[in-house]
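K.L.:
Okay, here's the prediction I keep looking at, along with the sequence it came from:
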Amino acid sequence: MKALCRDCFWTGDEQPRRCPSCGSMRVVRHEELGVLGIAHLDCDAFYASVEKRDRPELRDVPLIVGGGVRGVVTTCCYIARMSGVRSAMPMFRARKLCPQATILKPDFQKYRTESRRIFDKVRDLTPLVQGLSLDEAWMDLSGTERLHGAPPAVTLARLQADIEADVGITVSIGLAPNKFLAKIASDLDKPRGFSVIGAAEATAFLATRPVGILPGVGPVMVQSLEKSGYRTVGDIARADLRDLADRFGQHGLHLHRLANGQDSRSVNPNEARKTISAETTFNEDLNRAEDLEDQLWPLCEKVARQLRAEGIAGRVAHLKLRRPDFQIVTRRRTLPVPTQTAKTLFAVARELLAAEPKGQPYRLIGAGLSDFVDGQEAGADFFAEGERRALKGEKAVDILRAKFGKGAVVTGRALKKE
């Protein structure tokens, strides 16, 4: 199979521009189409797409999902992107670029619900699904041809159509021989795309791309590579291995493999999520410790509630601060016992905050937990009686809020914040 119609699912060994069965122009053509099994699924402007689905009057207008004058863009629709708006952009800049945009605050509970609907469909096709976030995941469909009666490419095209028809949003698919190439492929023809990168053309395809496209290469690493004469992926692919190793150690050798389209990582559904966190941006800079703590408490509640819902506990607490000049400060501390409670996370984050310079203004604060273990380990230590009591109390609050609503139980600190 070297061609596939995404509308009627016709397949063939010829590669026509138009489907010979239904006449559609949406034909995927590739020499390796019938043998590739690693895919990356990425929802198109997910949060904005969900909001537009639920509010049809917003279908043809620019939409930004974000909050506050001093917050950042969570995501935006493709119409807003035509004005230059991008995710993580400061809201004040997004408003200047697209003053006619409709702005909505994110509704993460709704997005999580829709994410589950989408990825339940994915897991019906293969157990090898590795989530990256609410709106994207890798999947391995290798060896499923007999199970589904079709090669992985056909199964993916049917999945894409099913999600659009049933959930009401579009997704883009990248199909390739490995995870790295599949993730790049899914971004090539958004929205509603289906792109393929084969092993044969991988090195040539990557050659002209900037080095920042490689995973693990952030802004600082980009500068280091460019200073050393490596500006494109092709520069790294052609580089002398000894020189890369001398300059960048094992990481340099890893980048060389990626630059040649090689990635041995398997799709691992059990790969641990790195961090669960929450943050908020203030309308005005805050510098008083008590004001910052008032903002910190509900974030700790949110993080702890999510850990309890997922049945996990965290061993490392995190504090994040952003100064007025946008410089980010991060602090972390390993806990004596894993926790699922807002009380413990707040206590540690509060201590980390107290160690920072007094009177320093901040525009953002965040809290999080990482290094996850099974939730049964929370408070299991013999000396963790306080943690067990806190966990019992917070679980009781979860039950009351689930039954009577979020406002059924409100802490004194939360009332003070309001």
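P.N.:
Structure's in. What do you need? Numbers count the residues shown, from 1 in each chain.

K.L.:
Please count neighbours and contacts with C-alpha atoms only from this point.
P.N.:
Will do.

K.L.:
what's the burial count for Arg117?
P.N.:
Applying other CA atoms under 10 Å, we find 14 other residues in the vicinity of Arg117.

K.L.:
That one against Val167, yeah?
P.N.:
Yes - between Arg117 and Val167 there is a contact under CA atoms under 8 Å: 7.4 Å.

K.L.:
which helices and strands does the helix or strand containing Gly249 pack with?
P.N.:
When elements are defined using DSSP states H and E, Gly249 is found to belong to helix 241-259. Judged by 3 or more CA pairs under 8 Å, 6 or more residues apart in numbering; DSSP states H and E, the packing partners of helix 241-259 are helix 202-207, helix 233-237.

K.L.:
would JSON lines of those with mean neighbour count be doable?
P.N.:
Listed next are those as JSON lines, based on neighbours: other CA atoms under 10 Å:
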{"stretch": "helix 202-207", "mean neighbour count": "18"}
{"stretch": "helix 233-237", "mean neighbour count": "23"}
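
K.L.:
Which strands and helices lie in contact with the longest helix seen in the chain?
P.N.:
Determined from DSSP state H, the single longest helix within the chain is helix 289-310. Counting by 3+ CA pairs under 8 Å, 6+ apart, the packing neighbours recorded for helix 289-310 are strand 275-286, helix 342-354, strand 362-374, helix 412-417.

K.L.:
hey, which of those is tucked in deepest?
P.N.:
Using mean count of other CA atoms under 10 Å, the stretch among the helices and strands packed on helix 289-310 with the greatest mean number of neighbours is strand 362-374 (a mean of 22).

K.L.:
and after it, which helix or strand comes next?
P.N.:
Using DSSP H and E, the helix or strand that directly follows strand 362-374 along the chain is helix 385-404.

K.L.:
Comparison target below:
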Amino acid sequence: MRKVVHVDADAFFASVELRDDPSLRGKAVAVAYHGPRSVVTTATYEARQYGVRSALPLRTALARCPHLIVIEPRMDAYREASRIIQGVFHEFTDLVEPLSLDEAYLDVTTSKRGPPSATLIAQEIRRLVRERTGGLTVSAGVSYNKLLAKLGSGMNKPDGLTVILPEQADALLARLSVGDFYGIGPVTAGKLERMGIKTGADLRARSLPELTSAFGSHGAHMYAIARGIDERPVDPSDDRKSVGTEDTYDTDLRTLPEMLAKLPGLSERTSRHLTRHGLAGRVVAVKVKFANFELLTRQQRLPAPVQAPEEIERVARRLLTADLIGGRAVRLLGVSVSALLDPQGRDVAVPLFRLV
């Protein structure tokens, strides 16, 4: 049985700002770029009391909380804090799978140091992060797979630790709302609820053929997670890491030609980042966020690595199709390159906090 820890920093960007400017403590603070289409990246817990949360349009956040203090992101400061936090993780295990600057999975089944207890290791990680970052806190979930560990890390925020034992999993999952399951977004949760499936117990009562008929391969995923089944290993490989660029537009893009016209600039900036780090990549991906915040990505693995902007753009144009867009308005486009190689063609491990 694996011992998995999921660690998630508490209101990470905002917490860094409060650490560096103590006068902000106890106030409603959001980190966001200024602009008519800006969204909140992180908000303090005081701001969350007014319904201000990540991905909320900034103008909506200001309407809900007129006294909200808005701070422009300082990515260099966040990357430095992330570097310290990731360093703590690697003191205990090499099996670290970063998901973003502020969260990661750790497999501590066989740890490099500390007691043979995932719970005690998680406690020590939390202590060291607070000590070495000047007071930043993280929440941790401990269980026997990634699904339950991630669920646990969100249950007692901020600065919490939740352990989910095998004998506790069934009852916990049964009472969850379907929208609380990792991998079930608002659209899918709405469809499930229209089918009369509102809780984990309701989901578990449906057969595998019934779920796959309604949701395809995603139905098989839901069948498994309702039962606490998650066989994914903690993956420290770098294929999932990417160098890329994305833009949120002040006015929705409504036609495919408008969208295709954005690809040269996105590809050029992505190429520039690759060149700066001496990298090329074998996978090109396009990211699309629609006006209703639904997110889609499409990617293609190539026989040879690419770095030049025209090569990246050529693949991106193949991926960004009328069928993908479906006539919908688009608020964000992104282009990225992953499966990264150095100039000698060797796989590289690029720290997540250095990516753009």
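P.N.:
Arrived safely, thanks for sending. Predicted model, so just to flag it, every value in this text is computed and none were measured.

K.L.:
Overlay the chains and give the TM-score.
P.N.:
Once superposed, chain against chain, the TM-score is 0.80 (TM-score structural alignment, normalised by the length of structure 2); 339 aligned residues with a CA RMSD of 3.6 Å.

K.L.:
thinking again about what came up before, so which of the helices and strands packed on helix 289-310 of structure 1 gets nearest Leu319 of structure 1?
P.N.:
In this view, these are compared for proximity to Leu319 of structure 1 by CA to CA, and strand 362-374 is the closest at 4.8 Å.

K.L.:
With structure 2 overlaid, how far apart is that closest one on average?
P.N.:
Average distance, strand 362-374 of structure 1 versus aligned residues of structure 2 after superposition (mean CA distance after the TM-score superposition for structure 1): 3.8 Å.

K.L.:
And that strand, what does it pack against?
P.N.:
Secondary-structure packing of strand 362-374 of structure 1 (3+ CA pairs under 8 Å, 6+ apart): strand 275-286, helix 289-310, strand 312-322, helix 342-354.

K.L.:
ok, 7 Å please
P.N.:
Judged by 3 or more CA pairs under 7 Å, 6 or more residues apart in numbering; DSSP states H and E, the packing partners of strand 362-374 of structure 1 are strand 275-286, helix 289-310, strand 312-322.

K.L.:
how about the ones you listed in CSV, adding distance to Ala39 of structure 1?
P.N.:
Shown next, in CSV, are those (distance: least, CA to CA, whole Å):
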stretch, distance to Ala39 of structure 1
strand 275-286, 24
helix 289-310, 26
strand 312-322, 28
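
K.L.:
To Val27 of structure 1, which of these lies closest?
P.N.:
When those are compared for distance to Val27 of structure 1 using CA to CA, the nearest one is strand 275-286, at 39.6 Å.

K.L.:
The closest one to helix 289-310, inter-axis angle?
P.N.:
With axes from the mean of the first three to the mean of the last three CA atoms, to 10 degrees applied, the angle from strand 275-286 of structure 1 to helix 289-310 works out at 160 degrees.

K.L.:
on that earlier part again, and of the helices and strands packed on strand 362-374 of structure 1, who's closest to Arg350 of structure 1?
P.N.:
When those are ranked by proximity to Arg350 of structure 1 (CA to CA), helix 289-310 comes first, at 6.9 Å.

K.L.:
gap between that closest one and the chain center?
P.N.:
Helix 289-310 of structure 1 has its average C-alpha position 21 Å from the chain's average C-alpha position, going by CA atoms, centre = their mean, to the nearest Å.

K.L.:
next one: stretch 215-231 of structure 2
P.N.:
Using CA atoms, centre = their mean, we find the averaged C-alpha position of stretch 215-231 of structure 2 to lie 20 Å away from the chain's own average C-alpha position.

K.L.:
Stretch 304-314 of structure 2 too?
P.N.:
The chain centre lies 26 Å from the centre of stretch 304-314 of structure 2; the measure is CA atoms, centre = their mean.

K.L.:
Could you give me the buried positions within stretch 36-55 of structure 2?
P.N.:
For stretch 36-55 of structure 2, the neighbour count (16 or more other CA atoms under 10 Å) marks 38-48, 50, 52-54 as buried.

K.L.:
Just give me the closest of those residues to Ser153 of structure 2.
P.N.:
Sorting the buried residues of stretch 36-55 of structure 2 by how near they are to Ser153 of structure 2, with CA to CA, puts Tyr45 at the top with 16.2 Å.

K.L.:
List the contacts of the aligned residue in structure 1 for the closest one.
P.N.:
Under the alignment (TM-score structural alignment), Tyr45 of structure 2 pairs with Tyr78 of structure 1. By CA atoms under 7 Å, 6 or more residues apart in numbering, no residues touch Tyr78 of structure 1.
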